[in-house]
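Student: missing the sequence, but the structure's below:
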């Protein structure tokens, strides 16, 4: 790697884990940086997933108060995350780079739209969260199961969908929802990363640079989440996602 690539990946890792601690979407940044550094799309996706896993652990540690207080309620979502992460990673390995590359612009488009409509999605599910209906809860668990598989496969946009589903069962407690999201995302990445490493898709020099920077961002990001409105970060993520979507549609 050149010094420029090292600096690019370090900046991307720090920014991505900070964004993930707030609302999700950091995968946009690391995926783009890894592709820009010369990795194939499949390898960039796998390396990004592995690189951001320690940062999610740092964010879990920063949210330790919420985790201790609500850990029993997090268990069902944690199980869904583990199972979904395995399923998504196995699917990714199975289709290979030839199958993954044509999907990239569409995955980026879906993830970008999710972020752009994040506030509207939460408004739609808000009446359900107040009623705490059994059907609403089943829908929340179903969405979390699907999102967990998607998280093991690609991951960009997974945070906003998790927050929307979790808002149904956690009412207006944003930090409870965000802590649960971070725990589940961490578990998804742990199991999917293990499979991606076993599949030989991870480029370790690039991963280690990103990991070192992302750990700092993962812990720092929670303090950002407590003070800065999510709209500011979300606008930046949507912009990045839109630009990447156009670029990959042109390249594909």
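Tutor: Structure received. Predicted model, so just to flag it, every value in this text is computed and none were measured.

Student: can we go C-alpha only for contacts and neighbour counts from here?
Tutor: Fine.

Student: Please tell me how far the closest residue to residue 157 other than its chain neighbours sits from residue 231.
Tutor: Distance criterion C-alpha to C-alpha, 6 or more residues apart in numbering; nearest residue to residue 157, sequence neighbours excluded, is residue 111 at 4.4 Å. Separation of residue 111 from residue 231 (C-alpha to C-alpha, to the nearest Å) stands at 16 Å.

Student: the more surrounded of those two?
Tutor: It is residue 111, of residue 111 and residue 231, that has more neighbours when counted by other C-alpha atoms under 10 Å, with 26 against 13.

Student: List the buried residues for stretch 65-81?
Tutor: Buried residues in stretch 65-81, counted by 16 or more other C-alpha atoms under 10 Å: 66-67, 71, 74, 77-81.

Student: actually stretch 34-42, not the one I wrote
Tutor: Of the residues in stretch 34-42, 34-35, 37, 39, 41-42 count as buried by neighbour count, 16+ other C-alpha under 10 Å.

Student: do stretch 85-103 as well
Tutor: By neighbour count on 16+ other C-alpha under 10 Å, the buried set for stretch 85-103 is 85-93, 97, 100-101.

Student: Next: stretch 232-243.
Tutor: Residues 233-234, 237-238, 240-242 are the ones in stretch 232-243 that count as buried (16+ other C-alpha under 10 Å).

Student: Out of the residues you listed, which comes closest to residue 227?
Tutor: Nearest to residue 227 among these, counting by C-alpha to C-alpha, is residue 233 at 11.9 Å.

Student: Please enumerate residues in contact with stretch 13-22?
Tutor: Residues from elsewhere that reach stretch 13-22 (C-alpha atoms under 8 Å, 6 or more residues apart in numbering): 25-30, 51-52, 55-56, 59, 159, 178, 182, 210-222, 224-225, 230, 233.

Student: List buried residues within those residues.
Tutor: 25-30, 51-52, 55-56, 59, 159, 178, 182, 210-222, 224-225, 233.

Student: second one coming, line it up with the first:
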């Protein structure tokens, strides 16, 4: 890995860590960056997933105050995320590289659409604040399971999906729900990372640079991310994501 490459990937990782803490779409920054430097899609996805785990954990730490009193919810939904993450990681390893390469543009564009829709999802969550159930029941658990499968397979914008689900089924403060989102994303990425480390090839230099950068970014995002313009963040994510989708497709 050349110095310029390491700096670029590290900078992307800092941005991704911060974005994951606040928005939940950091993969759309680091994954295209790895592709731009010639990493094969599956290797890029695996190394990126592993590298982003410390960043998501740092975001969880940054939101620790909002997690107080939520242990029962975390245990219930965490099981769904773990099971989904395992299933998604196995799918990535079992399906051919050509299948993943063909799916990547669609997944990236889907994630971009979800990022664009995030303001509407947040407004929906606010409108339903007094009407949602406290535990979400089986529908929420099933939705979190499906989101875990998606996250274990690719992962971009799984946080947006989770917040949309929370808006449908839960009644709670947005920041508390965002803290839960970070924990569930950490579980999905973490269990997928363990599987990838055990059975497939990892570019440890890239994963290490992303880990360092995303950890810093996660702490920054949890502390000051709410002060940044969401519109600017979404615009950057979508621009990078669409460019990556086109690059992979052609």
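Tutor: Sure thing, it's come through. Not measured: the values here are computed from a predicted model.

Student: returning to what we had before: from the contacts of stretch 13-22 of structure 1, which ones fall inside helices?
Tutor: 26-30, 51-52, 55-56, 59, 159, 178, 182, 210-222, 224-225, 230, 233 (DSSP state H).

Student: For residue 140 of structure 1, list the residues it contacts.
Tutor: 165-166, 168-169.

Student: Assign residue 200 of structure 1 to helix, strand or coil.
Tutor: Following DSSP: H, G, I helix; E, B strand; the rest coil, the label given to residue 200 of structure 1 is coil.

Student: neighbours around it, how many?
Tutor: 11.

Student: would you list the buried residues of stretch 85-103 of structure 1 in CSV and tack on secondary structure and distance to residue 149 of structure 1?
Tutor: Formatted as CSV, the buried residues of stretch 85-103 of structure 1 follow (DSSP: H, G, I helix; E, B strand; the rest coil; distance: C-alpha to C-alpha, whole Å):
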residue, secondary structure, distance to residue 149 of structure 1
85, helix, 5
86, helix, 8
87, helix, 6
88, helix, 4
89, helix, 8
90, helix, 10
91, helix, 9
92, helix, 10
93, helix, 13
97, helix, 18
100, helix, 15
101, helix, 18
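
Student: what's the mean distance for stretch 183-192 of structure 1 versus structure 2?
Tutor: With mean C-alpha distance after the TM-score superposition for structure 1, stretch 183-192 of structure 1 departs from structure 2 by a mean of 0.5 Å once superposed.

Student: How far away from the center of its chain is that stretch?
Tutor: On the basis of C-alpha atoms, centre = their mean, to the nearest Å, stretch 183-192 of structure 1 sits 9 Å off its chain's mean C-alpha point.

Student: for stretch 110-126 of structure 1, same thing?
Tutor: 15 Å.

Student: so who does the residue nearest to residue 129 of structure 2 when sequence neighbours are not counted touch?
Tutor: Setting aside the residues directly before and after it, residue 129 of structure 2 is nearest to residue 171 in space (C-alpha to C-alpha, 6+ apart), at 4.8 Å. Residue 171 of structure 2 makes contact with 128-134 under the criterion C-alpha under 8 Å, 6+ apart.

Student: Next: residue 126 of structure 2.
Tutor: 167, 174.

Student: again with residue 226 of structure 2
Tutor: residue 22.

Student: Name the nearest residue to residue 74 of structure 1, sequence neighbours excluded.
Tutor: Residue 74 of structure 1's closest residue in space is residue 180 (C-alpha to C-alpha, 6+ apart), at 6.1 Å.

Student: Wait, that neighbour touches residue 76, no?
Tutor: No - Residue 180 of structure 1 is not in contact with residue 76 according to C-alpha atoms under 8 Å; the separation is 10.6 Å.

Student: Which residue, other than its chain neighbours, is closest to the equivalent of residue 205 of structure 2 over in structure 1?
Tutor: Under the alignment (TM-score structural alignment), residue 205 of structure 2 pairs with residue 205 of structure 1. The shortest distance from residue 205 of structure 1 to any non-neighbouring residue, by C-alpha to C-alpha, 6+ apart, is to residue 1 (7.9 Å).

Student: Would you check that residue 132 of structure 1 makes contact with residue 168?
Tutor: Yes - if you go by C-alpha under 8 Å, residue 132 of structure 1 and residue 168 touch, sitting 7.0 Å apart.

Student: These two: which is more packed in?
Tutor: residue 168 (26 against 14).

Student: ok, now which ones touch that one?
Tutor: Residue 168 of structure 1 neighbours (C-alpha under 8 Å, 6+ apart): 125-126, 128-130, 132, 136-137, 140.

Student: Just the ones of those in helices?
Tutor: 125-126, 128-130, 136-137, 140.

Student: Drop anything exposed from these.
Tutor: 125-126, 128-129, 136-137, 140.

Student: number of nearby residues for residue 142 of structure 2?
Tutor: When counting by other C-alpha under 10 Å, one arrives at 16 neighbours for residue 142 of structure 2.

Student: OK, contacts around it?
Tutor: Applying C-alpha under 8 Å, 6+ apart to residue 142 of structure 2 gives the contacts residue 80.

Student: do that again at 6 Å, thanks
Tutor: Residue 142 of structure 2 is in contact with no residue at all, counting by C-alpha atoms under 6 Å, 6 or more residues apart in numbering.

Student: Also residue 27 of structure 2?
Tutor: Per C-alpha under 6 Å, 6+ apart, neighbours of residue 27 of structure 2: residue 156.

Student: where's it relative to residue 158 of structure 2, distance?
Tutor: 10 Å.

Student: just residue 170 of structure 2 next, same as before
Tutor: As for residue 170 of structure 2, its distance to residue 158 of structure 2 is 17 Å (criterion: C-alpha to C-alpha).

Student: Look at these two and report which has more neighbours.
Tutor: Neighbours per residue (other C-alpha under 10 Å) separate residue 170 of structure 2 from residue 158, with residue 158 holding more: 30 against 22.

Student: Tell me how far the more buried one lies from residue 35 of structure 2.
Tutor: Residue 158 of structure 2 is 20 Å from residue 35 of structure 2, by C-alpha to C-alpha.

Student: Residue 120 of structure 1: how many residues sit nearby?
Tutor: Residue 120 of structure 1: 13 surrounding residues under other C-alpha under 10 Å.

Student: mind checking the SS state of it?
Tutor: The assignment at residue 120 of structure 1 comes out as helix when based on three-state DSSP.

Student: measure it to residue 10 of structure 1 for me?
Tutor: Distance of residue 120 of structure 1 to residue 10 of structure 1, given as C-alpha to C-alpha: 33 Å.
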